[in-house]
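Asker: just a sequence and a predicted model for now, questions to come.
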Amino acid sequence: MIRDDIKAALVTAMKGGDKQATAAIRLIQAAIKNRDIELRTGTAPADDDVLVSEVLQKMVKQRRESITLYRQGDREELAQQEESELAVIERFLPKMMDEAEARAAIDAIVADLGASGPKDMGRVMAELKTRHAGQIDMSKASGQVKAALAG
C-alpha cells in the first residue's frame, strides 16, 4: 500500500538526514490525515490506495501551480523548494498511463457502456475514474473522452 511506502520512506529520510525529503513526506502524511478526518473514518478504507493517490495528485497539482506562480513572480528559490517537494510526492504516485494507454482505456469504456455521444460523457468519466483513478490525468482525460464521443 502507498501509505506503508510513505511511512517507510519517512523513516529512511530521517535516518539519512535528508531534511527536505523528511519535510515533504510529513506534508504528505498531514494531507492524508486531513483527508481521513474529512471522511471521518477510524480505519483506512478498503480502497486506501485510491484515496492516497487522490491526495497526492491534488498536492502535485498545487505544487505545479505554485511553481508557475513563483516563476512569474521571479521567486526562483521558492519555485525550487516546490520542485523538490514535487519530486518527493511524485515518487509515491502510481505509474501514470501515457496518452496511447489512456486512449485505449477510454475507448474500452466507451465500448463497454455503449456510449454514443456527448450526453454520455458523465457516465464515461465516472467509469474512467472508478477503473483508473490514480493512473490517468483526469483533466487531460476529459478532452480525450470528448474526442472519443464526438468522433
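Answerer: Yep, it's here.

Asker: from now on I want contacts and neighbour counts done on CA atoms only, so please keep to that.
Answerer: Fine.

Asker: how far away is residue 140 from residue 146?
Answerer: With distances taken as CA to CA, to the nearest Å, residue 140 is found 10 Å from residue 146.

Asker: any idea how far the residue lying closest to residue 2 once chain neighbours are set aside is from residue 64?
Answerer: Distance criterion CA to CA, 6 or more residues apart in numbering; nearest residue to residue 2, sequence neighbours excluded, is residue 49 at 5.9 Å. For residue 49, the distance to residue 64 (CA to CA) stands at 22 Å.

Asker: next up, a structure to set beside the first:
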Amino acid sequence: MSLIVRLEEELKQAMVARDETRRDALRLILSSLRSAEKELQRPLHDDEELQVLQRERKRRLEAAEAFRGGGREEQAAGEEQELAVLEEFMPAPLSEDELEEIIDDAIAEVGATSIRDLGRVM
C-alpha cells in the first residue's frame, strides 16, 4: 500500500474519531506529497516520499524551535504534535550497531584495507 493511500485511510479514521490535531497534521502531510507529485508530474517513488517527509520533519522542528525562542509554547507544542504524527509514517532510524554492521559489510565486500579505498566503499 502506498504512503498516500495509508495517509488517506488514517485521515478518514481521524475524521471519524474527530481528532482535529491528527486530522490537520495528516492533511498537511498529504498536501506536501501531492504538491511534490504535481511538481514532478508523476507519482512519487518511495525514496522521494521519504525526502518529502524528511523535509516536513525538518520544518516542524525548526518551527517548534522558533516558537520556543519567541516564548510561544502553545504553538511549539502544536508543531511537536504534528511532528509526532509525521514520524509515524517515517521508517525507524538505524541503530548505531546496525549502521556499523552495514558499513563493515561494505568494507569487506570491496576488500578495503586503507583510507585510500574509501571511494570504492562509498
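Answerer: Received, thanks. On a predicted model such as this, the values are computed, not experimentally measured, just so you know.

Asker: that older thread, looking at the second structure, name the residue matched to the residue nearest to residue 2 of the first structure.
Answerer: Counting by TM-score structural alignment, residue 49 of the first structure corresponds to residue 46 in the second structure.

Asker: quick revisit: which one of residue 49 and residue 64 of the first structure has more residues nearby?
Answerer: Using other CA atoms under 10 Å, the more surrounded residue of residue 49 of the first structure and residue 64 is residue 49, with 18 against 15.

Asker: for the first structure, which segments are assigned as strands?
Answerer: With DSSP state E as the criterion, the first structure has no strands.

Asker: biggest helix in it by residues?
Answerer: helix 48-72 (DSSP state H).

Asker: name the helices or strands packed onto it?
Answerer: Judged by 3 or more CA pairs under 8 Å, 6 or more residues apart in numbering; DSSP states H and E, the packing partners of helix 48-72 of the first structure are helix 2-16, helix 19-39, helix 76-90.

Asker: which bit of the second structure covers the last one?
Answerer: Residues 73-87 of the second structure are the counterpart of helix 76-90 of the first structure, counting by TM-score structural alignment.

Asker: list the buried residues for the matching stretch?
Answerer: The neighbour-count check on stretch 73-87 of the second structure (16 or more other CA atoms under 10 Å) flags 76, 78, 79, 80, 81, 82, 83, 85, 86 as buried.

Asker: need these in a markdown table with distance to residue 3 of the second structure, can you?
Answerer: Formatted as a markdown table, the buried residues of stretch 73-87 of the second structure follow (distance: CA to CA, whole Å):
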| residue | distance to residue 3 of the second structure |
| --- | --- |
| 76 | 26 |
| 78 | 23 |
| 79 | 21 |
| 80 | 21 |
| 81 | 20 |
| 82 | 17 |
| 83 | 17 |
| 85 | 14 |
| 86 | 12 |
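
Asker: which one among the residues you listed gets closest to residue 111 of the second structure?
Answerer: In terms of CA to CA, no member of these lies closer to residue 111 of the second structure than residue 86, at 39.6 Å.

Asker: shouldn't that closest one be in contact with residue 57?
Answerer: Yes - contact criterion CA atoms under 8 Å: residue 86 of the second structure and residue 57 qualify, at 7.0 Å.

Asker: give me the neighbour count for residue 116 of the first structure.
Answerer: Neighbours around residue 116 of the first structure, by other CA under 10 Å: 14.
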